[in-house]
Every structure is written in structure tokens, then in C-alpha cells.
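> here you go, sequence then predicted model.
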Amino acid sequence: MKPKFGVVVFPGSNCDYDAYYSLKKVLHYNTEFIWHKEKDLKGSDVIILPGGFSYGDYLRTGAIARFSPVMDSVFSFAENGGIVIGICNGFQILLEIGLLPGVMLQNESLKFVCKDQYLLVENESTIFTNKIGKKVIKIPIKHGEGNYYADAETLKEIEGNNQVIFKYSSKEGKVEKKFNPNGSLNNIAGICNRKKNVMGLMPHPENACDPILGKTDGALIFKSVIENFTN
């Protein structure tokens, strides 16, 4: 079975074409855009909520996009076991709609960060990571509000359930504050829901897929997802 990716486009998205290009042109996966006003997910097997500044980040990141017509369909799709990946702003939208726990705060430095970042693969057995094959990957980050926060009870729950998928780290996989680019709680860079079919991450895997750019670790995430359909 060849799965189909649906990339949702919101007003203000600026990484939708990056995601589409990497999935369609680089990895050669069946991929289609889905406009935010549509409710039809077009037979997609995997939904991508891309990065950017949906609705100009008015009110707060993801707050308005959460009410886009397409999100009712995405919510039902996820609740029924469909695979959803929220990247950067997409992660923020997943937090706003309640498909993932916690909130996103402004970066601790109060500055926008844009650089390649090492990530420790904290959970190697999810559908998003099972084919990565190495403990540390390097993927670009570019955000101003990537400071993940959750209350103590929620944090205990997601760590106890192995819902933390990626943590900011050194090249050697050390998880320390000095390797944390935004102040995110416990260096958390990406999490999933209890069912482990919905993932949100601040780094941009779609920008680390093309060998021409000299970085391909992001492709390992999408290849892991594809493996879920071929087994």
C-alpha cells in the first residue's frame, strides 16, 4: 500500500511548500495540498500541519488556526487512529486543539532562533522513529515560540507514558540546558499523544530531506511513517 500525505495550508503558512516538495519531489510520496477551509481530507493516510505563522500568529500561535474548518476533520481523523504530524506552528496548533498536552511559550531568550539542532531520539519505537536507526539526529529549527511547557502532573504523565519523542541535545546525545535553544521544559523538542499516532515537534524535518542541502536526517522520520504502511 502506498500511503498518501495531505499537507494542510493555512493563511500565513510558509513551510507548506517545503513539506510538499520534500514529500513529493524528493521522497516521491503521494502528496496533496489541503486548503484550511476544506473538510475533505482527500483520502490522506497521513496529515501534515506545517510550520509558518497561521493567521499571522494573532492572539497567540495556533489559536485561530485551531478553529479552521479543516481542523474538525483532522481532530476526528486523529481520534480514529489517523497519523498526524504537526511541525513547528503545526505543533502549536495541535496543542491548541487538545490533541497533544501542554502549551508553547515564547523562547526564553525572547529571540527568534534559526539553526541546525541536534536531537536525542528519546523513544525509538514509535511509528515516527522506528526506522531512524541512530540515537542522535540533526534537524533545523526556526521559531520564536518553541518553549514547551506543561504542569508537573502532565509532564510526569507524558514522560511515564514514553510520549516524549525528541529532546534537544549535544552531538553526543547529552541532554543539558546549554543545548536547549528555547528554554523548553526538560529539553523537550517533540511529543506524541497517548495512542502514539499524533506527533508534534518544533524542528523542521522537511528541511532536512534533500541530499543537495547536505542534510537528510529529517527524511528518516517520514520513512519511519511509510514503514508503518508497508509492514
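Alright, I've got the coordinates.
> please count neighbours and contacts with C-alpha atoms only from this point.
Noted.
> how close does the closest residue to G51 other than its chain neighbours sit to K167?
Closest residue in space to G51, ignoring its immediate chain neighbours: N89 at 4.5 Å, by CA to CA, 6 or more residues apart in numbering. The span separating N89 from K167 equals 18 Å under the rule CA to CA, to the nearest Å.
> try this one next to it:
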Amino acid sequence: MKFAILTFPGTSCEVDMQHAVTTVVGGTSEIVWHKDAVISDYDGIIIPTGATFGDYLRPGALAKSTELAKQVVAFAATGKPVIGVGSGFHVLVELGLLPGAFLMNPSLKFETGKATVRVNNRTKFTSAYEQDAVIALPYAQQFGSYHVDEVTAKQLQDNNQVVFTYTGESFNSTAGIAGVVNEAGNVLGVMPLPERAVEEIIGGIDGLPFFESTLKNWSEQ
């Protein structure tokens, strides 16, 4: 299974993502610059974190104006997996592939650390976790507050689209949401960073089942 890891000005964790996908779990991936991207032949795409276009205007907003944006929307419509992590989650929201909006952390500062999150649903991205497993994943974000209105929050919960929720610090995200999928189940956005938790030497392996699930389940399509 071959992933395109899409990069924009300000992307900063594409190498971490490629290491997780290719070196650690044995998939295949290529880092692709947004201006050079032709993504239709890939099996999946990942938008890693960073500060896309410097978070100018608002996080992910300028990525929506690129030629690649149309390709990503079309790619998602095929049912292939699309993953946005951190800043990549911002981009998926701006493209309309996932609902919601992002605001600054309540501290109004960039924050890093580890978040404890619950795996609420065992999707194709998370089947290797036990249901309701509580895991620790790193985060590094300034715009970490995910917001949807009450009606949308209930719809996400009722449709089992809330994949991850914070169990501790929630950054004031609606209903503690840390990650969601679209109704079709092939587009995932998550704020904590599983690619930074795939080896004990870098602080733990709680992100490893995320990549194992993704490669196993989507390869079997």
C-alpha cells in the first residue's frame, strides 16, 4: 500500500510520518510537495502536521486555495483513506471533508506535551486498539480547540464518528473531541500525533496500532 504524504509551506513532520509508515510498519510512502502532486494513483494520502502556510488567515485556510485541494476532495470521494494529523486535520476541515472549525488553545499559546485520549470506536484506522482503550499521544499545537455546534456534535456521536476523545486536558474542544471520521469512514482527522509514538526510544508505542490498523485494513480492500 502506497501513501502520498502531502506537504505545504509550513509542514514540519513529513519525515516523522514517513518513518512511521515506511520504516516502522513496513508500508510504502512518498513525500509529495503540493505543487508537484498528482495523487490519483496512490492508495492513500496523509497530510501531516506543522503550520500550513504559517497558519495565515486561519489554520488550513490557504491550503484550500491550492490546486492540490481539488485533488484531495476528489480522492476522498473514491473511498480511499485520507488522514489529516494536527495541521492536516485543519486542512481537512477547511476542505469541507470533515465538519467543524478550530480556535486557539485556551492559553492562546503554542503548547506541547502528551495527551491522554480514549479510542471510542474501532474503525479501519483503529481496529488494533481495544474498545475504549486510553492511550497517550504527543501533541504540539496552538490551534487545538475543535468546535462544532451541539447538533453536529450529537450527529457525530450518534453516527459513531467520534474516534478519539480527550480524557484529561481537552483544549476546550467540543465534547472533548480529539479525532473524527466522515460518514463514509475513509477520512480521518486527529489532533494528537500518533507518528511521534511508534517506538519506545521516542517515548512510547501508543501510536503504533494506529498505523498497523490502517495498513492492514486498507490493504485488504
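Received, thanks. Because the structure is a prediction, the values reported are computed rather than measured.
> superposed, how do the two chains score by TM?
Once superposed, chain against chain, the TM-score is 0.94 (TM-score structural alignment, normalised by the length of the second structure); 219 aligned residues with a CA RMSD of 1.4 Å.
> over to the equivalent of V38 of the second structure over in the first structure. Which of the three states is it?
Counting by TM-score structural alignment, V38 of the second structure corresponds to D40 in the first structure. Under the three-state scheme (DSSP: H, G, I helix; E, B strand; the rest coil), the conformation of D40 of the first structure reads as coil.
> would you agree D40 of the first structure is in contact with S73?
Yes - between D40 of the first structure and S73 there is a contact at 7.3 Å, judged by CA atoms under 8 Å.
> can you give me the helices for the first structure?
Shown for the first structure, the helices assigned by DSSP state H span residues 16-20, 69-79, 89-97, 152-160, 217-230.
> so which of those is the most packed in?
Scoring the helices of the first structure by mean neighbour count under mean count of other CA atoms under 10 Å gives helix 89-97 as the most buried, with a mean of 26.
> what is that helix packed up against?
Contact partners of helix 89-97 of the first structure among helices and strands, from 3 or more CA pairs under 8 Å, 6 or more residues apart in numbering; DSSP states H and E: strand 46-49, strand 83-87, strand 103-105, strand 198-201.
> on that earlier part again, which position in the second structure aligns with the residue nearest to G51 of the first structure?
In the second structure, the residue equivalent to N89 of the first structure is S87, according to TM-score structural alignment.
> again with I165 of the first structure
Across the two structures, I165 of the first structure finds its equivalent in V163 of the second structure, going by TM-score structural alignment.
> its match and E169 of the second structure, how far apart?
On the measure of CA to CA, V163 of the second structure and E169 of the second structure end up 17 Å apart.
> what is the burial count for the closest residue to E30 of the second structure other than its chain neighbours?
With CA to CA, 6+ apart as the criterion, E30 of the second structure has its nearest non-adjacent residue at 5.2 Å, and that residue is A4. Neighbours of A4 of the second structure under the rule other CA atoms under 10 Å: 24.
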